[in-house]
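# Sequence and predicted structure below; questions after.
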Amino acid sequence: MTRLVMKFGGTSVGNLERIKRVAKRVGVEVARGHEVIVVVSAMSGKTNELVGWVGETGPLHDAREYDAVVSSGENVTAGLLALVLQHNGIDARSWQGWQVPVRTTSAHGSARIEDIPTDNLATKFGEGMQVAVVAGFQGISPEGRITTLGRGGSDTTAVAFAAAFGAERCDIYTDVDGVYTTDPRVSAKARRIDRIAFEEMLELASLGAKVLQTRSVELAMRYDVRLRVLSSFEEMDENAGTLVCREEDIVESKVVSGVAFSRDEAQMTLVSVADRPGISAAIFGPLAEEGVVVDMIVQNIGEDGRTDMTFSLPVDMVPRARRAMDGVKAGGEVNFRDLLVDSEVAKVSVVGIGMRSHAGVAAKMFRALSEFGVNIKVITTSEIKISVLIDRKFTELAVQALHDAFELQKA
């Protein structure tokens, strides 16, 4: 029998009626002859409620107990789904992270999966179990304490199980019916993509597309796990959703597959920095120590031994970055005349594996933006993406202009 992993997010299991609908979907796959591993999230809103309760206990708390509380939402969902499946005549049982076990690092709140032994579940499947309902987002540390995997942890759990058990596919059920060429709320012309390469999906996820969590796509690419993104609120169809797969499994790729954007960006510039070897390390080392995630970096051509250094960062990390830069200036490691911050910028990107073999993508992108009066502040490129930093007020206009320029509405 082939194995299939199905993952259901918080909105898909938001109440008992939706859990019953999920059970019917699982039942269809069981009837097709699959041994099914279902990974579930907490009901929508429950994790935030649990986090709030922890916060009310006091400003400081034990991270180990935080994980013990916050992970309980998934346990409730797993137990309820197992009960409904049993009521439907399907041999199912729930599994918490420590029972599998999902072995993780000790970083509470942001643990990483290190190993998923298959013996316990394989034994139960051999004894007749048809469905294993696994609580996502959680595992167990080497010290024997419950851990949680951080944002999007249930997606990562699902992909990890698919890799460990050699699953035929990992289906990620959400409240959208697949991956789109851009956010449909921004462009009415956005089109669902039938197939997309791992590399493209990874870029889109890291650049602002919120359909899949970046870590889960990284894991799927590393272990060649075929992912399918589809809606839990639409009728089941073999051709539904978007398949995330190897580039070789796509017959012909468009030059650009999608337009991604992130509004929560800021731009920071160190004015008149000494242009000397080691200056970049002196700047970005302290930023890393403060946990500041830096993305786009531009250094101007030096003049009279001085230069300007510009970089982008998440807007909520600006205070940390200021603290780091004030520290290096006070300590004498980096001497700059001024620190300029623009917190009203956005990052817009075009992504496509077809860029590897097509010239003129950047020219078309810049021309499309210029025709609508959108000024570009910073540009970065890679083999399959081009990103620009622009004024945030032009975000939707830029996305729509690029979507039209590359004709992404066409199949």
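On my side now, so go ahead. In this text, all values refer to a predicted model and were calculated from it rather than measured experimentally.
# Could you use CA atoms for every contact and neighbour count after this?
Fine.
# Residues touching stretch 158-176, excluding its own?
With contact meaning CA atoms under 8 Å, 6 or more residues apart in numbering, stretch 158-176 is reached by 2-9, 11-12, 37-39, 113, 116-118, 136, 155, 216, 219-220, 223-233.
# Are any of those buried, and if so which?
Among those, those classed as buried by 16 or more other CA atoms under 10 Å are 3-9, 11-12, 37-39, 113, 116, 136, 155, 216, 219-220, 224-233.
# hang on, the earlier thing: inside strands: which ones of the contacts of stretch 158-176?
With strands taken from DSSP state E, the overlap with the contacts of stretch 158-176 comprises 3-8, 37-39, 113, 227-231.
# Just flag the most distant two among the residues you listed.
Pairwise distances across the ones in strands among the contacts of stretch 158-176 peak at 26.5 Å for Ile113 and Ser231 (criterion: CA to CA).
# Break down this protein into its helices, ranges please.
Here the chain has its helices, by DSSP state H, at 16-31, 46-56, 63-70, 72-87, 119-126, 153-164, 198-206, 214-223, 279-289, 318-330, 361-371, 395-405.
# Who are the contact partners of the residue nearest to Glu247 when sequence neighbours are not counted?
Closest residue in space to Glu247, ignoring its immediate chain neighbours: Ala197 at 5.0 Å, by CA to CA, 6 or more residues apart in numbering. Residues in contact with Ala197 (CA under 8 Å, 6+ apart) are Val244, Cys245, Arg246, Glu247, Ile250, Ile353.
# Ser370 - how many residues pack around it?
14 (other CA atoms under 10 Å).
# my bad, should have said Thr147
Thr147: 33 surrounding residues under other CA under 10 Å.
# show me the contacts for it.
Counted by CA under 8 Å, 6+ apart, Thr147 has contacts 64, 67-68, 71, 104, 106-111, 138-141.
# distance of the residue nearest to Phe233 when sequence neighbours are not counted from Thr395?
Spatial nearest neighbour of Phe233, excluding adjacent residues (CA to CA, 6+ apart): Asp175 at 6.9 Å. Applying CA to CA, to the nearest Å, one obtains 24 Å for the distance of Asp175 from Thr395.
# this is the comparison structure:
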Amino acid sequence: MPVLVMKFGGTSVATLDRIRRAAKRVGVEVAKGYDVIVIVSAMSGETNKLVGLVDETSPLYDAREYDAVVSSGENVTAGLMALTLQEMDVPARSWQGWQVPVRTTSAHAAARIEEIPTDNIMAKFGEGMRVAVVAGFQGISPEGRVTTLGRGGSDTTAVAFAAAFEAERCDIYTDVDGVYTTDPRVCEKARKLDKIAFEEMLELASLGAKVLQTRSVELAMRYKVRLRVLSSFEEQSDEAGTLVCDEEEIMESNVVAGVAYSRDEAKMTLVSVADRPGIAAAIFGPLAEAGVNVDMIVQNISEEGRTDMTFSCPTNQVKRAEKAMEEAKAKGDINFHGIIADENVAKVSVVGIGMRSHTGVAAKMFKVLSEDGVNIKVITTSEIKISVLIDRKYMELAVQALHDAFELEKAS
């Protein structure tokens, strides 16, 4: 029988009533003739509660025990979902990561999936099991310890299972009914997209859209897994939600597919750095080693052998970045006159595969922001996206203005 993967996020399994509702959706797909692999998250709020217990018990915790505790939330949901399906006379069985086994690296709390053998689950399907309910977010290390994949890791689990089992589709059930042109809470004209290309979704996810975890989209693109994002709280049809798919499946699309934003950004400038070969490596090497996620980078014109180097990073990494730079300066690796940190900025981006074949998108974006009195501090571009750093107080205005300017409320 064809295999379908269905993933239910924390809000979709937050209570027993919601688990029953999710189980009914699974039952519908079983009735259509699918063998179903259900990936479940922990019940809403449970992971935060478990993380809090670990922090309270041991502030400098052993990451192996952190994973042992934090992964337990998914085990509870998987068991409850399997029991609910059994009550509906659907042959179901729960699976923890180690039972599949989901083989991962040893990087506790941030493990990566290396292999998912299909033999055990396929054998059970052959014996009459119709639904395998798998605890998301978890796996097993080469040393035989439980690992977790990082926050949002259940999305990655679902896509990895869809790739391993060559599933017809991977449905991600969440608390939104699809992918929108921008955040509907910021722009009321935001429109739900019927389809979006993998590359566009990857850019939107990495630029602040929180619908899907970035790693899950990377996996889907690499293995050509058709993803569908749906609401677990609304009536479904075969056309519901948003399909994340290959560019070739989209006949026509707008030049710009969506506007993304990230509120918690900081702009950091190293003032008067010696302009010499290797200076960029001397700056960004220590930042990488310190775990600072650098995004936009701008180097000013050199004057008398000195230059300013500006970069952006998340606001919660500013202190770490400052420490790394001061340590590098103390070692004599770099020399600068000061560090300026501006934590009141936001990143706004426009994304679209249509940019490859259309000119003038950047000019239009800059003109719109200028007309609304929004000053651009930093600009970065790729083949299908343009991002700007602006004062945070203008973020919502910028998102709304760009959404209007590119007429994203209209379908192509």
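Thanks, I have it. Since the structure is predicted, the reported quantities are computational estimates derived from the model, not experimental observations.
# before we move on, the earlier item: more neighbours: which of Asp175 and Thr395 of structure 1?
Thr395 (21 against 17).
# For the more buried one, give me its contacts.
Contacts of Thr395 of structure 1 (CA under 8 Å, 6+ apart): Phe261, Arg263, Ala346, Val348.
# out of these, who's nearest Glu56 of structure 1?
The closest of the contacts of Thr395 of structure 1, once distances to Glu56 of structure 1 are taken by CA to CA, is Arg263, at 30.6 Å.
# so that closest one makes contact with Lys347?
Yes - the pair Arg263 of structure 1 / Lys347 is scored as a contact, 6.5 Å apart, by CA atoms under 8 Å.
# Relative to the centre of structure 1, find the outermost residue for me.
Most distant residue from the mean C-alpha position of structure 1: Asp304, 43.6 Å away (CA atoms, centre = their mean).
# Report the separation between that one and Ile297 of structure 1.
Distance from Asp304 of structure 1 to Ile297 of structure 1, by CA to CA: 21 Å.
# what does Glu35 of structure 1 give?
Where Ile297 of structure 1 is concerned, Glu35 of structure 1 sits at a distance of 48 Å (CA to CA).
# between the two, who's got more neighbours?
Using other CA under 10 Å, the more surrounded residue of Glu35 of structure 1 and Ile297 is Glu35, with 21 against 16.
# I figured that one hits Val133, correct?
No - the pair Glu35 of structure 1 / Val133 is not scored as a contact, 11.3 Å apart, by CA under 8 Å.
# so what's in contact with the two at the same time?
What both Glu35 of structure 1 and Val133 touch, as defined by CA under 8 Å, 6+ apart, is an empty set.
# circling back to that earlier point, adding distance to Val328 of structure 1 and neighbour count, write the contacts of Ala197 of structure 1 out as JSON lines.
JSON lines is the format used below for the contacts of Ala197 of structure 1 (distance: CA to CA, whole Å; neighbours: other CA atoms under 10 Å):
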{"residue": "Val244", "distance to Val328 of structure 1": "44", "neighbour count": "29"}
{"residue": "Cys245", "distance to Val328 of structure 1": "45", "neighbour count": "22"}
{"residue": "Arg246", "distance to Val328 of structure 1": "45", "neighbour count": "17"}
{"residue": "Glu247", "distance to Val328 of structure 1": "45", "neighbour count": "16"}
{"residue": "Ile250", "distance to Val328 of structure 1": "49", "neighbour count": "14"}
{"residue": "Ile353", "distance to Val328 of structure 1": "40", "neighbour count": "21"}
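# mind listing what the nearest residue to Ala23 of structure 2 once chain neighbours are set aside touches?
Nearest residue to Ala23 of structure 2, sequence neighbours excluded (CA to CA, 6+ apart): Leu85, at 5.9 Å. By CA under 8 Å, 6+ apart, the contact set of Leu85 of structure 2 is Ala23, Gly27, Pro91, Ala92.
# Tell me the counterpart of Asp17 of structure 2 in structure 1.
Under the alignment (TM-score structural alignment), Asp17 of structure 2 pairs with Glu17 in structure 1.
# ok, its match - how many residues close by?
Glu17 of structure 1 has 11 nearby residues by other CA under 10 Å.
# Over to Gln409 of structure 1?
Other residues close to Gln409 of structure 1 by other CA under 10 Å number 17.
# Tell me who's in contact with the alignment partner in structure 2 of it.
For Gln409 of structure 1, the aligned position in structure 2 is Glu409, judged by TM-score structural alignment. Residues near Glu409 of structure 2 by CA under 8 Å, 6+ apart: Thr181, Lys189, Ala190, Arg191, His403.
# repeat that with 6 Å
Shown in contact with Glu409 of structure 2 (CA atoms under 6 Å, 6 or more residues apart in numbering): Lys189, Ala190, Arg191.
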